[in-house]
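**Q** Whatever this is, show me its structure:
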Amino acid sequence: MSMNTISYRKLIPEESKAYRTIRLESLKQFPESFGANYHEALKTEKFQLESDIEEQTVGRFVLGAYAADMLIGICTFIKSDKNSGTIYQMYVKREFQGKNIGQGLLEAVIHEAGRQFNGIEILLEVAPGNDKAYHLYRKTGFLEVENTSVQDFSHCIIMKYMPE
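**A** Below is the predicted model:
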């Protein structure tokens, strides 16, 4: 398999450490894009999602983008109580950006969520000013929705997957 061939799949239990490594990298590279702090995260012995990957928790998964066997991107899906779920932690390594891998990851997560939970509503949040991500989400079929949440996410734009 050449480095040009990108594959997408769910992370398996043995890959929880690889997830941790790339997650920390994402926080270090783009602190403004994620609702988490790199230095705080470093102190966290084990992320909840590391455990979710190891236990293959239902309704919580991390999808990876791989160039050959190297994990180069991640995207997380977490199902809520209702028939909806949210995409988090979308990240592609800098040297692989601009190659439509982010879109491939999103589409793979949407497909996997739909396979596991038929007809599920898929949401995500994007920080205002993160135009690159916003345009990617629009291109993939996400549209802005009214913020009906009780919590105040006014600092974020809420988007919902609404394919044509």
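**Q** contacts and neighbour counts: CA atoms only from here.
**A** OK.
**Q** Give me the secondary structure label for H111.
**A** For H111, the assignment made with DSSP: H, G, I helix; E, B strand; the rest coil gives helix.
**Q** ok, now which ones touch Q103?
**A** Taking CA atoms under 8 Å, 6 or more residues apart in numbering, we find Q103 in contact with 136-137, 140.
**Q** What about these, which one has the most neighbours?
**A** Y137 (22 neighbours; other CA atoms under 10 Å).
**Q** how about this one, so we can line them up?
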Amino acid sequence: MRRARGQTAAMIELRVLAPDDWPIWRELRLAALAEAPYAFGSRLADWQGDGDRPERWRGRLEIPGSYNLVALLDGRPAGMASGVPTEDRVVELISMWVRPDARGRGVGDRLLAAVEQWARQERAQVLKLAVVEGNDAATGLYRRNGFQLTEEVGDLMPDGVRREQIMAKELAAG
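**A** Just a heads-up that it's a prediction; the model follows:
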């Protein structure tokens, strides 16, 4: 990672979450939905009020076979991502988000690399993700990490107008 003169290197630590780690997941997910509502298929309101229950947050981290990570930047929660097995030999990257003040510091790249490494260990052949058209920063991050747009049609966004774009990366066998 290149640094500007006088800038110190950031310490990025990745932590795999267990269901009991739901409070840190909750903190980041609510921040993500508040900061970038245009980028997610869920809405902040869906996770507040009656939706804001410990068992629901714990359940999110108990998706069968999932791999849930948070990134700590200089000891502070800075981003999150999950890998979820889907169909045969395909893993989907979901819930990817990096705090605005941590962007451009390698956090997203580290999260993506960790999910990819895990997907390879799970013998996945493809790592897929959904990104909203116009989310150029995220699309750039994914392209830089080897993802390509597919012809697959993504889900309809909560606004009822836009659809997600599906990107995928082929993973070497073995």
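**Q** TM-score of the superposition?
**A** In this superposition the chains share a TM-score of 0.84, using TM-score structural alignment, normalised by the length of structure 1; 159 aligned residues with a CA RMSD of 2.6 Å.
**Q** sorry, back to before: in helices, which of the contacts of Q103 of structure 1 appear?
**A** Judged by DSSP state H, these include 136-137, 140 as members of helices.
**Q** Could I get those residues in JSON lines, plus columns for distance to L124 of structure 1?
**A** Converted to JSON lines, these look like this (distance: CA to CA, whole Å):
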{"residue": "L136", "distance to L124 of structure 1": "12"}
{"residue": "Y137", "distance to L124 of structure 1": "9"}
{"residue": "T140", "distance to L124 of structure 1": "12"}
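**Q** What are the boundaries of the strands in structure 2?
**A** Secondary structure of structure 2 (DSSP state E): strands at 12-16, 67-73, 76-85, 90-98, 126-132, 148-156, 163-170.
**Q** Let's have those in JSON lines, adding distance to R43 of structure 2 and mean neighbour count.
**A** Output for those, formatted as JSON lines (distance: least, CA to CA, whole Å; neighbours: other CA atoms under 10 Å):
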{"stretch": "strand 12-16", "distance to R43 of structure 2": "25", "mean neighbour count": "16"}
{"stretch": "strand 67-73", "distance to R43 of structure 2": "20", "mean neighbour count": "22"}
{"stretch": "strand 76-85", "distance to R43 of structure 2": "17", "mean neighbour count": "22"}
{"stretch": "strand 90-98", "distance to R43 of structure 2": "12", "mean neighbour count": "23"}
{"stretch": "strand 126-132", "distance to R43 of structure 2": "14", "mean neighbour count": "22"}
{"stretch": "strand 148-156", "distance to R43 of structure 2": "13", "mean neighbour count": "14"}
{"stretch": "strand 163-170", "distance to R43 of structure 2": "15", "mean neighbour count": "19"}
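**Q** Present those as CSV; the columns should include distance to Q117 of structure 2.
**A** Below are the strands of structure 2 laid out as CSV (distance: least, CA to CA, whole Å):
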stretch, distance to Q117 of structure 2
strand 12-16, 13
strand 67-73, 11
strand 76-85, 10
strand 90-98, 11
strand 126-132, 10
strand 148-156, 18
strand 163-170, 12
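**Q** How about the contacts made by the residue positioned nearest the centre of structure 1?
**A** Centroid-nearest residue in structure 1: C75, 2.4 Å away (criterion: CA atoms, centre = their mean). Contact analysis of C75 of structure 1 by CA under 8 Å, 6+ apart lists 62-64, 87-91, 105-106, 109.
**Q** Let's see that with 10 Å instead.
**A** When contacts are counted by CA atoms under 10 Å, 6 or more residues apart in numbering, C75 of structure 1 touches 10, 23, 61-65, 87-92, 102, 105-106, 108-109.
**Q** What separation is there between it and E25 of structure 1?
**A** 14 Å (CA to CA, to the nearest Å).
**Q** shared neighbours, these two?
**A** Residues touching both C75 of structure 1 and E25 (CA under 10 Å, 6+ apart): Y91.
**Q** E15 of structure 1 maps to what in structure 2?
**A** Correspondence of E15 of structure 1 to structure 2, assessed by TM-score structural alignment: D21.
**Q** Residue in structure 2 paired with G35 of structure 1?
**A** Looking across to structure 2 (by TM-score structural alignment), G35 of structure 1 lines up with G41.
**Q** Would you quantify the distance from its match to P19 of structure 2?
**A** 22 Å.
**Q** ok, now K128 of structure 2?
**A** Noted for K128 of structure 2: a distance of 24 Å to P19 of structure 2, by CA to CA.
**Q** Noted, bye for now.
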